[in-house]
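Engineer: Got a sequence here, can you model it:
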Amino acid sequence: MRTQVEAVMTTDVVAVSEEAPFKEIVRALRSHGVDAVPVVRLDKSVCGVVSATDLLLKEADPGAAEDPHPLAGPRRRREIRKSAGTAARDLMTTPAITISPTATVEEAARLMRREHVSRLPVTDPETGCLAGIVSRSDVLRVYSRPDEQIREDVVNDVIAGQFGLEPKLYSVNVERGQVSVQGDVERRSQIPQLLHAIRRVEGVVSAEGRLEWAVDDTYAQHYPTI
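Structural biologist: As a prediction, the model looks like this:
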């Protein structure tokens, strides 16, 4: 079973209102040691996120709004707005990139990577209200799983469950999240499939196999005309 976001997220979330002034946001970031905060409406629904990067534009380009170029593109217009902004509604990035509490940790990691963000507001899928926040360090908590739990998942969920193999015929060793498996498979093509499935088990750092096969069904793939 994949770990869901609600199991690792932080529920005591630092958030600011749309009307929060610039200096209040700076204090919130500094006092709580975070690099971004969700911006919420009166009904607690999330409307955006203000990051330290958004705020730095005021210091990096304080005169941006003095003489805006008429042909400025969307990105430059956003920079001008944020540089001149005095409250969260002008400084935030919107719409916010959010995730559901029932999404998996793997889905959260993929979304963070794709969107180049370090944390995601977690919102109720029905109301849009803020339920928590999940950070990269929260996502990495799956790697604190004990080796024995990882081994049980490899044996029961992958070897027996996904591949229908007899677990007693395989030697599985897990050390610091690194999995090694020994045994025999019917077809050689099963080996990369098996290792791929093992690498997707939560907490697995690496997987290698010392596996023998009865039939080399990869030969025809390399030499289809023979």
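
Engineer: going forward, measure contacts and count neighbours with C-alpha atoms only.
Structural biologist: Will do.

Engineer: Excluding chain neighbours, give the residue nearest to Arg119 in space.
Structural biologist: Excluding the flanking residues, the one nearest Arg119 by Cα to Cα, 6 or more residues apart in numbering is Ser135, at 4.1 Å.

Engineer: how near is that neighbour to Thr10?
Structural biologist: To Thr10, Ser135 is 8 Å away according to Cα to Cα, to the nearest Å.

Engineer: count of residues packed around the residue nearest to Arg119?
Structural biologist: Counted with other Cα atoms under 10 Å, residues neighbouring Ser135 total 18.

Engineer: Please name the residues that touch it.
Structural biologist: Counting by Cα atoms under 8 Å, 6 or more residues apart in numbering, Ser135 touches 9, 118-120.

Engineer: Show me which of the residues you listed are buried.
Structural biologist: With burial judged by 16 or more other Cα atoms under 10 Å, the buried subset of the contacts of Ser135 is 9, 119-120.

Engineer: and of those, the nearest to Glu148?
Structural biologist: Met9 (24.3 Å; Cα to Cα).

Engineer: one step back: of all pairs in the contacts of Ser135, which one is the farthest apart?
Structural biologist: Greatest spatial distance among these (Cα to Cα): Met9 and Ser118, at 13.1 Å.

Engineer: structure for this one too, so we can compare:
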Amino acid sequence: MKVSDAMTRQVATIAPRANISDAMRLMLRTHISGLPVVDRKGMLVGILTEGDLMRRGELGTEQKHPRWLSFLMGPGRLAREYVDSHGCTVEEVMTPEVITIHREAPLAEAVNLMEERQIRRIPVVHQGRLEGILSRADLMRAALSRTPGLVSADTSDATISERIAMEFDSQSWAPRTTAHADVRRGVVHLHGVIVNDAMRDALRVLVENIPGVIRVEDELTTVEPMSGQIVSLPPDRQAGLS
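Structural biologist: You can find the predicted model right below:
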């Protein structure tokens, strides 16, 4: 998927010279935590987030430093902090350096940026002009739209088996030679040997995502690869030993 497949195109924005109180009201009214700041030409010039509004003089939460640290910081940085906490316009408080992405970029690239920079949203721009925004909520909506739904009852066991085999072949972690799946009336029985519980969970999830699967029966045996010792047996065999 590309960024354009998931992004929100109708985006609430604010002008640089807007009053900071108006920006707060807009954020509260629209239930958003970040406002792109756009000039008259539609060019993105910054972003105003909840984080930019935490240290405010109105709240008494502005930065306060010991005298020795204030001396080391110097008047320039202290003056910048004062503007951040007491500024009356958006451009005085906003973050001017904005991480952006292009609409044609792979969605995976956007997710990597969100994780690396620990941000919740990325403005989508083209030649500096704002075209939309991609948020974590947009990612959830995109994932939900791709979630397999209910399928018709005529999905054959052969088709399900073929799709499972294809998924096995596409995953480097899958135990192609030691585990296999039998499909009976939409119920998938997983047989064979695996080396850890993470692989067990992954196989179950892989099968659950195949259209037409009604239920997954775990009949796998976990074996410690170095010693060959059996770590866990399928539930039915465990019951027989108890």
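
Engineer: Can you calculate the TM-score here?
Structural biologist: Aligned and superposed, the two chains score 0.63 in TM-score terms (TM-score structural alignment, normalised by the length of the first structure); 200 aligned residues with a Cα RMSD of 4.7 Å.

Engineer: okay if I get the buried ones among the contacts of Ser135 of the first structure as JSON lines plus secondary structure and distance to Pro70 of the first structure?
Structural biologist: Shown next, in JSON lines, are those (DSSP: H, G, I helix; E, B strand; the rest coil; distance: Cα to Cα, whole Å):
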{"residue": "Met9", "secondary structure": "coil", "distance to Pro70 of the first structure": "44"}
{"residue": "Arg119", "secondary structure": "strand", "distance to Pro70 of the first structure": "35"}
{"residue": "Leu120", "secondary structure": "strand", "distance to Pro70 of the first structure": "34"}
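
Engineer: Please compute how far stretch 7-19 of the first structure lies from its chain's middle.
Structural biologist: Computed by Cα atoms, centre = their mean, to the nearest Å, the chain-centroid distance of stretch 7-19 of the first structure equals 17 Å.

Engineer: residue range for it in the second structure?
Structural biologist: Counting by TM-score structural alignment, stretch 7-19 of the first structure falls onto residues 5-17 of the second structure.

Engineer: got the buried residues for that stretch?
Structural biologist: By 16+ other Cα under 10 Å, the buried positions in stretch 5-17 of the second structure come out as 6-8, 13-16.

Engineer: Reformat the residues you listed as a markdown table; add distance to Leu26 of the second structure.
Structural biologist: As requested, those are exported to a markdown table (distance: Cα to Cα, whole Å):
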| residue | distance to Leu26 of the second structure |
| --- | --- |
| Ala6 | 23 |
| Met7 | 20 |
| Thr8 | 17 |
| Thr13 | 9 |
| Ile14 | 9 |
| Ala15 | 12 |
| Pro16 | 14 |
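
Engineer: ok, which stretches of the first structure are helices?
Structural biologist: 22-32, 52-60, 74-84, 88-91, 105-115, 136-139, 147-152, 190-199, 219-222 (DSSP state H).

Engineer: so which of those is the most packed in?
Structural biologist: For the helices of the first structure, the largest average neighbour count (mean count of other Cα atoms under 10 Å) is found in helix 88-91, namely a mean of 24.

Engineer: what's it aligned against in the second structure?
Structural biologist: Using TM-score structural alignment, helix 88-91 of the first structure pairs with 90-93 in the second structure.

Engineer: give the contact list for the equivalent of Ala108 of the first structure over in the second structure.
Structural biologist: Alignment note: Ala108 of the first structure maps to Ala110 in the second structure; criterion TM-score structural alignment. Contact analysis of Ala110 of the second structure by Cα under 8 Å, 6+ apart lists 3, 101, 122.
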